[in-house]
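Enquirer: Everything below, folded, please.
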Amino acid sequence: MSTPTAHLVAEGVSIWLDDLSRDRIVTGNLADLIATRNVSGITTNPTIFAGAIGSGSQAYSGQVGVLANRGATADEAIFEITTDDVRAAADVFRHVYDDTNGVDGRVSIEVSPDLAYDTAATIAQAKELWAKVDRPNIHVKIPATQAGLAAITETIGAGISVNVTLIFSLERYAAVIDAYLAGLEQAQAAGYDLSGIHSVASFFVSRVDTEVDKRLTAIGTEEAAGLKSLAGVANARLAYELFEREFATDRAKALTDAGGNVQRPLWASTGVKDPALPDTLYVTELVAPGTVNTMPEKTLEATFDHGVIAGDTVTGAYAGAHEVFDRLAGVGVDFADVTQLLEDEGVSKFITSWHELQATVKNALEAAQSGR
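Expert: Predicted coordinates:
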């Protein structure tokens, strides 16, 4: 019997898990999710690694001991531990990568959030991560800050696959697509095989509703109340409209005709924050061919259990999505301010998680050195 996750994949949506830990790899849980939940990729970020390494799992203790004996710093240990996890996960997904001709079977690893506003350092670390993991089926995650745009171009131009993260606005998404196409043009000029370079553009969804709904509550009118929990899905649908338009241009077609891949839209932050909303909202309302939905495990299990997949829920809904934004502007929501705030907060939260991860690993190294 077909499951909702299988139905979702049949509609052209790739399911990626938004979580990684060594325990998932060594216990076979990750392989099981591939087999039973149609998971075809995985994404990580500093928050996820902070949770995994700080959980007290014994899966990391042996490596921490070795690194402590070697005199590794916290940053050196994080680099070794996280790239080992990503490499092992990439090996688990390798058959998916091979079966999909490189489209799926992808594992993402993020450059340090401390570098989000430093173009040159981001490029350097992206190349370092790519070389260290040494697997063709990874994505290096680069945030879509202004400084990140040039880094995206240079990294793609060096033949490295990229997951562009923390996209909130259509304006920034258009700049991300431009950066990707410029990167493909650089790669082509340098003689790279364009077919081996892949990218996704991670458009965040639930965080948009959280911030917009807070502003709608403050406005306090009946009209404002009627717009709650509509902005996130509408914004993502308009992103897909932009994706269709930009990859139909002569510039994009010249690159895809030369073997280049489109940069697939990825729906991120798809766990529902408001308990009053359906727990599969950001899955069932964003079904469109050639997309990725990266889900927390709770959302994945909810989709598998009771998700109702009713075909494409995006491409026929553009007019309604534009209307939502006209109405938001009409009640006084400054969406440009919303998206800039969300980008700033997103970088800040990842930096905080990164520093928590550094502190956790530093403490673990010190404990191992003292024999505790």
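
Enquirer: from here on, contacts and neighbour counts on C-alpha atoms
Expert: Will do.

Enquirer: tally of neighbours for the residue nearest to Asn45 when sequence neighbours are not counted?
Expert: Once flanking residues are discounted, Asn45 sits nearest to Glu110: 5.9 Å by CA to CA, 6 or more residues apart in numbering. A count of nearby residues for Glu110, using other CA atoms under 10 Å, gives 23.

Enquirer: who are the neighbours in contact with Glu110?
Expert: Thr44, Asn45, Pro46, Val140, Lys141, Ile142 (CA atoms under 8 Å, 6 or more residues apart in numbering).

Enquirer: for comparison, sequence B:
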Amino acid sequence: MISAEAEDLLGELASEGVAPWLAWSSPEPPGPDVVRCGFAGVRMPPGASLSAVRAACTALSEAGGSVAVAAVVFDRAAGPDDWVAAARVLGGGVDRPNLLVSIPATKAGIGAIADCLAEGIGVDSTSVVSLGQYREVLDAQLTGLERALAKRADLGSLVASASCEVGPLDSEVNALLDGIAAGTGHDLRDTAGLATARLVYRLREQWLAGKRWQDLRAGRARAPLLLWTGTTPVHVPALVGGNTGHVMSAETAEAAARQGGLRGDTLLGRHEQAAETIGRLAELGVPVDAAAAAVHGRLNGHE
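Expert: Predicted structure coming up:
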């Protein structure tokens, strides 16, 4: 499925605590070769059939991997209850413990996270673009896990993840820089996504040091996972930190492998540098929060 060099890269990522996920585009389910290559998770395409998702979950189950697929709500005015209902239908139809139901980090989607987790439904919160959005997602994740713990649920098998859109944020900020700064050669191009990712990582580490998480950890809860999505080959070695994951195509894995190996952890303790980058962008008239809001709107169909 992929070259030996790309398999080596996936192995390097795993040794650094980074789960390589395969961005899958085919309506046919990926087979056991995905696990043999080193992928620990699969993101299925929107509209994938229940049988395809079930087969993917089965393929990854023995290796402890997860499969994420989107819940579907057609009404843009849908509320949290609608997303919970859609997650129940999808979860019940697939009926595999390693399924993650993908729900967008909109106001209604975030409102559904806690209810889903409290019912034992694993959730991947998608289209997280800003630090503020991730703060709301993380709070909802911990709330859901706390409610599940109160019900004496097995938290060791319950996964909560957040998919952070790195590449699209870079593209949005790059376009703004091209209009006001030094064009394509500006030194702040391709920095906004990494800076935001580092701040998101820092926020999660702070929360995991708090009492809420310590109580959940005592109940065998698994730490919320951060997944980097929309990335390019350049992002792969730049986003390496414990309990994270890269969602990438086989082509991205191949291109990243051709660039060379990893550089160790590139997230822990980098928050001050990240904040400085965000500040420099703001000084140039490029507020990253506004750019993130624009990306988030496009991702969720309401510009």
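
Enquirer: on that earlier part again, residue in the second structure paired with the residue nearest to Asn45 of the first structure?
Expert: Following TM-score structural alignment, the counterpart assigned to Glu110 of the first structure within the second structure is Ala70.

Enquirer: For Gly144 of the second structure, see how far away that match is.
Expert: 19 Å (CA to CA, to the nearest Å).

Enquirer: Checking my notes, Val200 of the first structure in a strand, right?
Expert: Yes. Counting by DSSP: H, G, I helix; E, B strand; the rest coil, Val200 of the first structure is located in a strand.

Enquirer: what residues are up against the equivalent of it over in the second structure?
Expert: In the second structure, the residue matched to Val200 of the first structure (TM-score structural alignment) is Ser161. The neighbourhood of Ser161 of the second structure, defined by CA under 8 Å, 6+ apart, consists of Val123, Asp124, Ser125, Pro224, Leu225, Leu226, Leu227.

Enquirer: now those residues as TSV including secondary structure?
Expert: Putting the contacts of Ser161 of the second structure into TSV (three-state DSSP) gives the following:
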residue	secondary structure
Val123	strand
Asp124	strand
Ser125	strand
Pro224	coil
Leu225	strand
Leu226	strand
Leu227	strand
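
Enquirer: Just the buried residues out of those residues, in PyMOL syntax.
Expert: This is the PyMOL syntax for the buried subset of the contacts of Ser161 of the second structure, where burial follows 16 or more other CA atoms under 10 Å:
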select buried, resi 123+124+125+224+225+226+227
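
Enquirer: Of the contacts of Ser161 of the second structure, which are reproduced in the first structure?
Expert: Comparing those with the first structure on both residues aligned by TM-score structural alignment, their matches' CA atoms under 8 Å, the contacts found in both are Val123, Asp124, Ser125, Pro224, Leu225, Leu226, Leu227.

Enquirer: what does stretch 184-193 of the second structure contact?
Expert: With CA under 8 Å, 6+ apart, stretch 184-193 of the second structure has contacts from 165-171, 173-174, 177-178, 277-278, 281, 288.

Enquirer: Can you mark which positions in it are buried?
Expert: For stretch 184-193 of the second structure, burial by neighbour count (16+ other CA under 10 Å) applies to Leu188, Arg189, Asp190, Thr191, Ala192, Gly193.

Enquirer: For it, measure first residue to last.
Expert: 17 Å.

Enquirer: go on, stretch 107-124 of the first structure?
Expert: 19 Å.

Enquirer: Stretch 235-243 of the first structure vs the second structure, average distance?
Expert: Compared with the second structure after fitting, stretch 235-243 of the first structure deviates on average by 0.8 Å (mean CA distance after the TM-score superposition for the first structure).

Enquirer: Give me the range in the second structure that that stretch lines up against.
Expert: So stretch 235-243 of the first structure sits over residues 196-204 in the second structure, by TM-score structural alignment.

Enquirer: which other residues reach that stretch?
Expert: Stretch 196-204 of the second structure is contacted by residues 130-131, 134-135, 138, 164, 166, 226, 239, 267-271, 274-275, 278 when judged by CA under 8 Å, 6+ apart.

Enquirer: quick one: the strands in the stretch 51-200 of the first structure?
Expert: Here the stretch 51-200 of the first structure has its strands, by DSSP state E, counting those that start in this stretch, at 106-110, 138-143, 162-167, 199-204.

Enquirer: Asp305 of the first structure is nearest to which of those strands?
Expert: strand 199-204 (23.7 Å; CA to CA).

Enquirer: from the chain's centre, how far out does that closest one sit?
Expert: 6 Å (CA atoms, centre = their mean, to the nearest Å).

Enquirer: what helices or strands is whichever helix or strand comes after it leaning on?
Expert: Downstream of strand 199-204 of the first structure, the next assigned helix or strand under DSSP states H and E is helix 206-219. Judged by 3 or more CA pairs under 8 Å, 6 or more residues apart in numbering; DSSP states H and E, helix 206-219 of the first structure is in contact with helix 222-225, helix 231-246, helix 335-370.

Enquirer: change it to 10 Å
Expert: helix 222-225, helix 231-246, strand 264-268, helix 318-331, helix 335-370 (3 or more CA pairs under 10 Å, 6 or more residues apart in numbering; DSSP states H and E).

Enquirer: Return the set of buried residues in it.
Expert: Ser206, Arg207, Val208, Asp209, Thr210, Glu211, Val212, Asp213, Arg215, Leu216.

Enquirer: how many degrees apart are it and strand 264-268 in direction?
Expert: 60 degrees (axes from the mean of the first three to the mean of the last three CA atoms, to 10 degrees).
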